[in-house]
Structure formats: C-alpha cells, structure tokens
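Q: Below is the sequence, then the predicted model.
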Amino acid sequence: MKILVTGAAGFIGYFVSKSLLDKGHTVIGLDNINDYYDVDLKYDRLKQLGIAPKEAEIFEKEVHSKNHPGFSFVRMALEDREGLPQLFERHAFDKVCNLAAQAGVRYSLENPEAYIDSNLVGFLNILECCRNYKVKHLVYASSSSVYGLNEKIPFETTDSVDHPVSLYAATKKSNELMAHAYSHLYGFKSTGLRFFTVYGPWGRPDMAMFLFTDAIMNNKPLKVFNSGKLERDFTYIDDITEGVVRILETPTNENEPKKDLYKVYNIGNSKSVKLMDFITAIEESLQQTAQKQMLPMQPGDVEKTWANVDDLIQDFDYRPNTPIKLGVQRFIDWYKSYYKELAK
C-alpha cells in the first residue's frame, strides 16, 4: 500500500514509518519539525530513514530516502490548506496514519493557539483530504488524556469522556468527534487510537522516561509530582507500533455498515504502574539513586491511567505486553549510546 504517515519525524511516527517500510509498503512521511523539543532529535530520527537533515529543512520539497527506496519525506504543516491537498492528489494514498499533533499536556497551558492550529485546523484538513481523495482508511492518534476526571478504572472506550482537564485532551476528544462525523457523512473508515504513556528508545525529551533518566544520570533533582502518588499505564513503543501497523494492514471492507466505519481503541500495557516503582526500575537499571524533589499535582494532570484493551484483543488478536523492566532497560541502553555518539 501507499501510506501517508504524518508526524514522521516524531517518536511514534518514526517507528511506524520504519515498520511499514520493513513490511514492504510505500511511505510518504510528513512533519513540520517544530521546535516544541530539540529538533536535532527529530532530524536524527529522519536520518535513520535515509533523509539528510539539510534536505529535511526545506519546506514542501519532497525528498527521497537514500537507504529506503519506499520512503520519501515532505516538511509541511497540517494547517497548509494548499500544500496538503496537492500532496494527496500527487500520491493517491490508500491509507493515512495521522500521528502529527501539538503534543504535551502542560505546554497546552502556555501556548493554547498551537493546539488549535495543529490539532483542530490541521486535523480538519486531513479529514477533508481523506474525503476528497478517496482514502480507504484514516488511522489517527487520540490520547488517554481524553478520560480526564473519569474515576472508573480501568478506562474503557465506552466510558464517558466529557470532562477533559487540559486543552490538549479537549482537542483529542474533538478529533474523535470530527472523525465520527466525517465517517458517517462520507463513508470512509476512521480509527482513533488512545495511546497510554508511550516510552522507549528515541522517545520525547518532555516525557517521564527521558526526564527521569536524564536527571538521575546527571545528578540533577528529579521532579516528582503529586508527591509520587501517580500511576500510569506505561506502554513500550514496540507494542504501540505493532498495534498501529496491524490496524493499518487490516483490509478494508467497502460494504461495511456505516455504524462500523468509526472505531476508537485503547492501546496500553493494560497494567497501571506506580510512578515510584517506575522510578525505582530506572534507578536499578542505572545503578544510581535519584534526588527526588516532591512537588504538588500539576494543572491538567490526572492521578491514574489504566487501559482496558479487550476491544483490541477481540478485533485484532493483539495485546501489548512488554514488561516495564525490559522496556526501561532498552531505553537506557539507547540513551547511553545516543548521547555517547553526540559527545564524540
């Protein structure tokens, strides 16, 4: 298939692109490479896919990979109402995997406009292009943050998600509603994936795994919010990637009833881990002790996440299952190797 992967220079987008290429698909990667976090990390991910940083810097120029014949990259924002339709017209995508978004719960308190531009305006442009250029299936990133103040554990996709506690969460819930409307009106399949705290090699520097490892290794205070009384369904990147790719590769049924065109799934490890246990796993792997700085609860945060993935198992015979200790060790191995190379 020919598949558009947006957010291809991002954490999940990089791994999904690589997996699809390894399976023989043609992938066009799109990313605006914004400076929400270190752009060098984004360029280095693209470098793994055969795209040189200097080539990736140029907006709207399609660059072909040097070591993956099936991959090309375009630097473009989802908000580009002229460039995006031209890209869809040029390539006639079979499927679209929309992983591009302005990420981060806490940053949405500081820069709300970025979330409206990318997550709402940009997502509308994706939906319009899918409608106008006959895309068979749109798979897009939602988030566990949509559950907000939901107190029922574990979280199920049938739960009410009407009480978001951050603008980021509100935009992700909006994406699900927008996709539902477009699937109903225009008859194309859409699948939303509520990711639960993804971690692993090449991860984002603003996420817990990266922040904790960096603090411990460099003998800096480690910020522990809500005095450590938090629990997260930490999900390893390989499990997330396998789930996304399995859904993308599932054949679409052109005669599928309208009510079945729209789906939402949780993708999580289906296990809630105490934050302090997660920190302990990092300490044990590094053989160092963290200098913990206990802080109050952050605005927009929630105390506990835990995914029920029964729907994922039933429909795709797939359950994420990487143990925390193994995932943590793999991240730390990558972290040491990556920053050792940068130090040369």
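A: That came in fine, so what should we check first? Numbering: from 1, shown residues only.
Q: Please make it C-alpha for all contacts and neighbour counts, starting now.
A: OK.
Q: ok, the nearest residue to residue 230 once chain neighbours are set aside to residue 147 distance?
A: In this structure, residue 230 finds its nearest non-sequential neighbour in residue 303, 4.9 Å apart by C-alpha to C-alpha, 6 or more residues apart in numbering. Distance, residue 303 to residue 147, using C-alpha to C-alpha, to the nearest Å: 11 Å.
Q: now swap in residue 194 and tell me
A: Separation of residue 194 from residue 147 (C-alpha to C-alpha): 10 Å.
Q: Do you have the strands of this protein handy? List them.
A: Assigned by DSSP state E, the strands in the chain fall at 2-6, 26-31, 63-64, 71-75, 95-98, 137-143, 189-195, 198-199, 221-225, 231-232, 235-236, 262-267, 273-274, 291-295.
Q: Format those as CSV; extra columns: distance to residue 50.
A: Below are those laid out as CSV (distance: least, C-alpha to C-alpha, whole Å):
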stretch, distance to residue 50
strand 2-6, 16
strand 26-31, 12
strand 63-64, 8
strand 71-75, 8
strand 95-98, 20
strand 137-143, 25
strand 189-195, 27
strand 198-199, 23
strand 221-225, 36
strand 231-232, 34
strand 235-236, 24
strand 262-267, 29
strand 273-274, 37
strand 291-295, 39
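Q: Most tightly packed of those?
A: Mean neighbours per residue, mean count of other C-alpha atoms under 10 Å, is largest over these for strand 235-236, with a mean of 26.
Q: Against that first model, consider the following:
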Amino acid sequence: MKYLVTGAAGFIGSATVEKLNLAGHDVVGIDNINDYYDVKLKHARLQRIVHPQFRFIEMDIADRDTVEQLFENEQFDRVIHLAAQAGVRYSIENPYAYSESNLVGHLNILEGCRQSKVKHLVYASSSSVYGLNGKVPFATSDGVDHPVSLYAATKKANELMSHSYSHLYNIPTTGLRFFTVYGSWGRPDMAPFIFTKKILDGETIDINNNGDMWRDFTHVDDIIEGVVRIADVLPERSEDWTVESGSPASSSAPYAVYNIGHGSPINLMDFVKAIENELGIEAKKNFREMQPGDVYQTYADTKDLYQATGYQPKVSVKEGVAEFVSWYKEFYSK
C-alpha cells in the first residue's frame, strides 16, 4: 500500500514512516524543515529512517500548487497527516504561523485527498482541544468548544474541516487527539526534553502551577502503534446517527475521532522525579504560577480506540523515561 506521511521529519512522523516501512508499505514523506526548533535534529531523524521504500520530498503543505501536484503524481492509498505548527505557548507569540500550517495546510491536504480519492485520511488532532473541560478522563463524547490557546482552536478546526469533507465527498477521515507524547528523537520544546537538558546542564527548571499539574504522558512507541492500527480501520457512514443522540466523535458521514494516550495521568513532579532518578541528579527548581494556554490536567479515555483496534499502551513512565534519557545522552554526546 502507498502512504503519504506529512511531517515526516518530525518526532511522530519519522517514527510512523519507520513503522510503515517495516510493515512493507511504500511511503512518501514530506516536511518543510522549518526552524521552529533545531533543524539538525530533523535531518538526523531523516537519516535514521532511510529505507528503499521511503522517499522524502521537502515541501510546505501551505503551498497549494505543490501539494496539488504531489497528489496528482503519486496517487496515494492512504494519508497520515501529522504536519502542523506545534506548541501551545508559541501560538501566543506567533499566531499567523498556525493559520498557514494548521488551517491552510490542512485544507490543502483535504483537497488533495478529495481530488485523488484517497481511501483514508488519518490526521493529528490534540488533547489541547479539551480546553476548559474539567471532566476527567477526557472522552471524545465531551464538548470541546472552549479552547484556551490558538493552537487548540486550530486543531478543533481541523476536526470540523475534516467532517465537512467526509460529509460532502464521502472521504473517510479519522482524527487522533494525541496526549503528551515523549520518547527518543522527541521535540526540544516539550517538557521531558527541556527538563533533561537543563538538569544535565545544571540549569534551573520551571515548574508550572507549583507542580500541581497532571499529564497523560504517552511513549512514542505506543503512539505509533495506535496510529498505524487505526489507519486500517476505515470509518463508515452510519445512517442511524443523529446530532441529538450520537457522539460528536462519529457521524452519519465516514468520520471518526479518537483519543490516543496512556490513559493514566501522572503528576508533573513524579515525572520530574523519574528523570532525576535516571540521571542521578537532583534538579534545581523554580516553582511558578500556571502559564497562559496551559491546562491543569490531561487524561485520556481510550476505550473507543481499544474497541476499534485493540490498542493498549504498554510502556510505563519508568521505562519510557529510561529510554528517552539513554537516547538523549547518546545523541548529544556526539
């Protein structure tokens, strides 16, 4: 089968390419290699996933003509769309980057899928869409109309845009709400990376909300297992579904949304302690108030994804932190 993976030089994207290649699929990967974080890390990921059945094209998904030509030339069976401008706090500093990549870019991918009749589009949403929702665990049946960052708002918009294309053009689309992914080759703007680097460098780490925060930390190996499994589960039309009685995560159109996370949140201080234990160094800590755009707790209800795919996360926080710290030390000792 022939896949397009967008964001192929990214953290989750590169791991997804590797997983698909190991399963025998042909993969075309695209990425614009922007400088939101260190491009050397992005190039290193691409070097790691060199494979006879993988081709990489440097491309910006916001470039309508180029994306249109790509779909016309390649005729993909399935698309895993992971490219996006990430980061909650950066969306406060640079909002226009999010409209280009996350809105225009997503529309271009939808149009490509429509024009070339792609059999299934799987795309990245985010746990950030739950915003002010205080009910836990977060379920896809919950309302998500009150985001607390522009990043989250664009991800909710992606779900709405995808539904409209599923409804109008019968394109099967599946959104995945990722919950705090970490692991080797991870993003430098994420807490596990920041904490590890600063602790090793003897710098002070910032602890938001005075440490009273909970995150559903999910190892990348578990995430990509879920991503690849759901790509084989095409949502179908449900003629009996209604807005009044149905879940917002399904539809009369071939549309679905799932949470993908560990399903067992951990206190931020416990996660910091796991890193300290693995490094053998106690962190210097600066406790501060909640930051703009942050949420107090993320906690995924993953029952629907399990029922659809049998997906069940396996990597514990202790194992995951050990794996990440080992990679970090090796990669940055070069």
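A: Sure, I can see it. Please read these numbers as outputs of a predicted model, since none were measured by experiment.
Q: TM-score of the superposed pair?
A: Scored against TM-score structural alignment, normalised by the length of the second structure, the superposed chains reach a TM-score of 0.95; 323 aligned residues with a C-alpha RMSD of 1.2 Å.
Q: Show me what the residue nearest to residue 230 of the first structure lines up with in the second structure.
A: With TM-score structural alignment as the criterion, residue 303 of the first structure lines up with residue 296 in the second structure.
Q: show me the contacts for that match.
A: For residue 296 of the second structure, the contact set (C-alpha atoms under 8 Å, 6 or more residues apart in numbering) comprises 212, 213, 214.
Q: residue contacts, residue 118 of the second structure?
A: Residues in contact with residue 118 of the second structure (C-alpha under 8 Å, 6+ apart) are 75, 76, 77, 78, 79, 171.
Q: What's the match for it in the first structure?
A: In the first structure, the residue matched to residue 118 of the second structure (TM-score structural alignment) is residue 135.
Q: Check the spacing between residue 252 of the second structure and residue 21 of the second structure real quick.
A: In terms of C-alpha to C-alpha, residue 252 of the second structure sits 33 Å off from residue 21 of the second structure.
Q: Kindly report the same for residue 50 of the second structure.
A: Distance, residue 50 of the second structure to residue 21 of the second structure, by C-alpha to C-alpha: 10 Å.
Q: before we move on, what about residue 83 of the second structure?
A: Using C-alpha to C-alpha, residue 83 of the second structure is found at 19 Å from residue 21 of the second structure.
Q: higher neighbour count, the two?
A: Just comparing residue 83 of the second structure and residue 21: by other C-alpha atoms under 10 Å the higher neighbour count belongs to residue 83, 25 against 18.
Q: residues touching the alignment partner in the first structure of that one, list them.
A: For residue 83 of the second structure, the aligned residue in the first structure is residue 100 (criterion: TM-score structural alignment). Contacts for residue 100 of the first structure (C-alpha under 8 Å, 6+ apart) come out as 6, 7, 8, 10, 13, 31, 78, 118, 141.
Q: Grab the nearest non-local neighbour of the fourth one.
A: The one in question is residue 10 of the first structure. Computed as C-alpha to C-alpha, 6+ apart, the closest residue to residue 10 of the first structure that is not its neighbour in sequence is residue 42, at 6.2 Å.
Q: Residue 12 is in contact with the one you found, correct?
A: No. Using C-alpha atoms under 8 Å as the test, residue 42 of the first structure is too far from residue 12 to be in contact (11.3 Å).
Q: And residue 183 of the first structure, what's its match in the second structure?
A: By TM-score structural alignment, residue 183 of the first structure lines up with residue 166 in the second structure.
Q: Kindly report the same for residue 109 of the first structure.
A: Using TM-score structural alignment, residue 109 of the first structure lines up with residue 92 in the second structure.
Q: now that match: how far from residue 113 of the second structure?
A: From residue 92 of the second structure to residue 113 of the second structure the distance is 31 Å (C-alpha to C-alpha).
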